[in-house]
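Visitor: the following comprises the amino acid sequence and a computationally predicted model.
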Amino acid sequence: MADLPLELVRTLLAVVDEGTFDAAAAVLHVTPSAVSQRVKALEQRTGRVLLLRTKPVRLTPSGEAVERFGRQVARLERDAAAELGMAGAAGPTILPIAVNADSLATWFLPALAEAAAGREGLAFDLHREDEDHTAALLREGRVMAAVTSSPRAVQGCSVRPLGRMRYRAMATPAFAARWLGGGPLPEALPGAPAVVFDRKDGLQDTFLRSVAPDREPTSARHAMPSTEAYLEAVAYGLGWGMIPQLQAGTHPAAAGLVELAPRHPVDVPLYWQQWRLDSPALGDVATAVERAAAAALER
């Protein structure tokens, strides 16, 4: 990518960030025609279509590669300028990071606090996403690092294991007596209402397959796309749910819950993926994340 003019790459980033050519033109203080010409010139350089001209625009896979390159170069430029004390380098060092909701609600924030305490001017732009989908944000260049469930490194990234997030199936005693007291758990559970985080949440199905491999779920499912609302929904008896072990013994909403199958926890392996950049700030965060994960997660 050494022959890609950075002005053209920065223009592509502006279009992606703003969503349209007109909006990017306003940010760059040029005409929409100039923006269009720069993007076309970049596509001619690469020999690939980089943008789908929709509203908002969408990157093609080739465009994602160029975007990732551009954001990495921008990060290196900012780090170098800060180390050299150059004019215009003042301001916070912003690190965009993707993390799943349960990690964010339990062990992840202490890691960020540790990293921020050791480096002045560090700011975080957190993207909450399911651990099975955070890697997509890395591939798109939207974040510099992510907590993910994938051990396969995204192109241009390094990966290291963090540990296993353990979940336990829990419900209120009254819910268990009403829905699960009439027979063996493998027979009763598939028909009992469940609480899920969102449509991407597969933990309940994973647990069901472990205790009732021959049964299909037939129950209602309540989607609660908030960690607090999820716990409270289970505590109110709306359904059974998969509660992080880190919250099961400490969170007030989980205090009265009972475990449905103690021998069948569900473990989700977590990994830290980050851009392969010699960024001191990113290195500090990675060290703090590994330390926090070692203290909180299952090995």
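Guide: Structure's in. What do you need?
Visitor: hey, let's count contacts and neighbours off CA atoms from now on
Guide: Fine.
Visitor: show me where the chain has strands.
Guide: Applying DSSP state E to the chain gives strands spanning 51-52, 58-59, 93-99, 122-128, 145-148, 157-171, 194-196, 221-223, 241-244, 258-259, 266-275.
Visitor: nearest to residue 82, of those?
Guide: Nearest to residue 82, of all these, is strand 93-99, at 9.1 Å by C-alpha to C-alpha.
Visitor: who does that closest one touch, helix- and strand-wise?
Guide: Here strand 93-99 touches strand 122-128, helix 134-139, strand 145-148, going by 3 or more C-alpha pairs under 8 Å, 6 or more residues apart in numbering; DSSP states H and E.
Visitor: which of the strands of the chain is buried the deepest?
Guide: Of all the strands of the chain, strand 145-148 has the most neighbours on average by mean count of other C-alpha atoms under 10 Å, namely a mean of 28.
Visitor: what does that strand rub up against?
Guide: Strand 145-148 is contacted from outside by 96-100, 131-135, 138, 270-275, using C-alpha atoms under 8 Å, 6 or more residues apart in numbering.
Visitor: off-centre distance for it?
Guide: Mean C-alpha position of strand 145-148 versus that of the full chain (C-alpha atoms, centre = their mean, to the nearest Å) differs by 6 Å.
Visitor: and here is the other one:
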Amino acid sequence: MMNPQWLRTFVALIEQGSFTRCAEHLDLTQAAVSQHVQKLEERLGPLLIRRPRQLELTPAGRALLSYCEEVSAADQRLHKRLSEHDEEHGEIALICPGSIGLVLYPMLLEVQRATPGLSIRQRFAPDREVLEAVLENRFELGLTTLKPDDPRLCVSRFTEEPLELIAPASERVEGWDDLKRIGFIDHPDGRAMGSRLLSRYYPEAPGIGSLPCRGFTNQIGLILEPVARGLGFTVLPRYARLAFQRPASIQVIQGPRLVEDTLWLIHRAEWPLSARAQLVAQKLKTQIEGLGE
């Protein structure tokens, strides 16, 4: 195995672009830098073409640089594996739908504030992307609205999330004609969610396609803004409404039947969750179950 110090010097030399800057960066003499490169070249052949104010890698040099990158990546993976039993240090990586994500993110930040050794990485994504990210081990934890049927995944119930009909607080909504007068604020899942909910609330009505569309946005955190300003109503999962900062400006229209989805917590089944992920998942689940209306 090649001397790790020689490899570090070689990588630093390529990054710094000169022997002088490399020596300053590593707090070594230029002679020491030259000696480390010479030792590597004695084993591997010429690694560099030295030109005025420029260093050019030979094919052997490019191969060695690629090897150094692989060693660095393996070192990072080793440190990550060794930290799996540590509840207070490391990364918490969660990918989930936007609605539940709006509520979970502040909770995650509070966990991080209480445990500064943790690093929070959260991404909002549809079910398909959540599944891919967890299966490819890019995120340790995921939440989906559809229960996956894949033996590579461990799946458990996280919580229930009802759909809600949300209208401006200033409007009186007593029936379908009121919704038609107010108009619909659409979003990427708006038509599908609206059809599911409104068909239960108003089974005799002609359907969401007959309602005028008053606006559209694909940003989950902004969908309720036009509703709060009296520009239309919408249909959203409850957690998106709970995360809205001006609840007094909107109202939830109750219906005869509850329409809800189960949110499923997923992670790879082949290896156990890290201790920090187990702890955070349990904390989030407890807090979500304790949320009121």
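Guide: On my side now, so go ahead. All values reported here derive from a predicted model rather than from experimental measurement.
Visitor: I'd like the strands of structure 1 as JSON lines, with distance to residue 186 of structure 1 appended.
Guide: Converted to JSON lines, these look like this (distance: least, C-alpha to C-alpha, whole Å):
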{"stretch": "strand 51-52", "distance to residue 186 of structure 1": "48"}
{"stretch": "strand 58-59", "distance to residue 186 of structure 1": "45"}
{"stretch": "strand 93-99", "distance to residue 186 of structure 1": "33"}
{"stretch": "strand 122-128", "distance to residue 186 of structure 1": "33"}
{"stretch": "strand 145-148", "distance to residue 186 of structure 1": "31"}
{"stretch": "strand 157-171", "distance to residue 186 of structure 1": "13"}
{"stretch": "strand 194-196", "distance to residue 186 of structure 1": "14"}
{"stretch": "strand 221-223", "distance to residue 186 of structure 1": "18"}
{"stretch": "strand 241-244", "distance to residue 186 of structure 1": "15"}
{"stretch": "strand 258-259", "distance to residue 186 of structure 1": "15"}
{"stretch": "strand 266-275", "distance to residue 186 of structure 1": "16"}
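Visitor: so which of the helices and strands packed on strand 93-99 of structure 1 comes closest to residue 253 of structure 1?
Guide: Taking C-alpha to C-alpha, strand 122-128 is the member of these nearest to residue 253 of structure 1, at 22.0 Å.
Visitor: kindly name the residues of structure 2 that line up with that closest one.
Guide: Here strand 122-128 of structure 1 aligns to structure 2 at residues 118-124, judged by TM-score structural alignment.
Visitor: touching that stretch from outside, list them.
Guide: For stretch 118-124 of structure 2, the surrounding residues in contact (C-alpha under 8 Å, 6+ apart) are 88-98, 101, 105, 108-109, 112.
Visitor: out of those residues, which is nearest to residue 222 of structure 2?
Guide: Ranked by distance to residue 222 of structure 2 (C-alpha to C-alpha), the contacts of stretch 118-124 of structure 2 are led by residue 98 at 11.3 Å.
Visitor: can you give me the distance of the closest residue to that closest one other than its chain neighbours to residue 219 of structure 2?
Guide: Leaving aside its sequence neighbours, residue 98 of structure 2 sits nearest to residue 124 (C-alpha to C-alpha, 6 or more residues apart in numbering; 5.0 Å). In this view, residue 124 of structure 2 and residue 219 of structure 2 are 11 Å apart by C-alpha to C-alpha, to the nearest Å.
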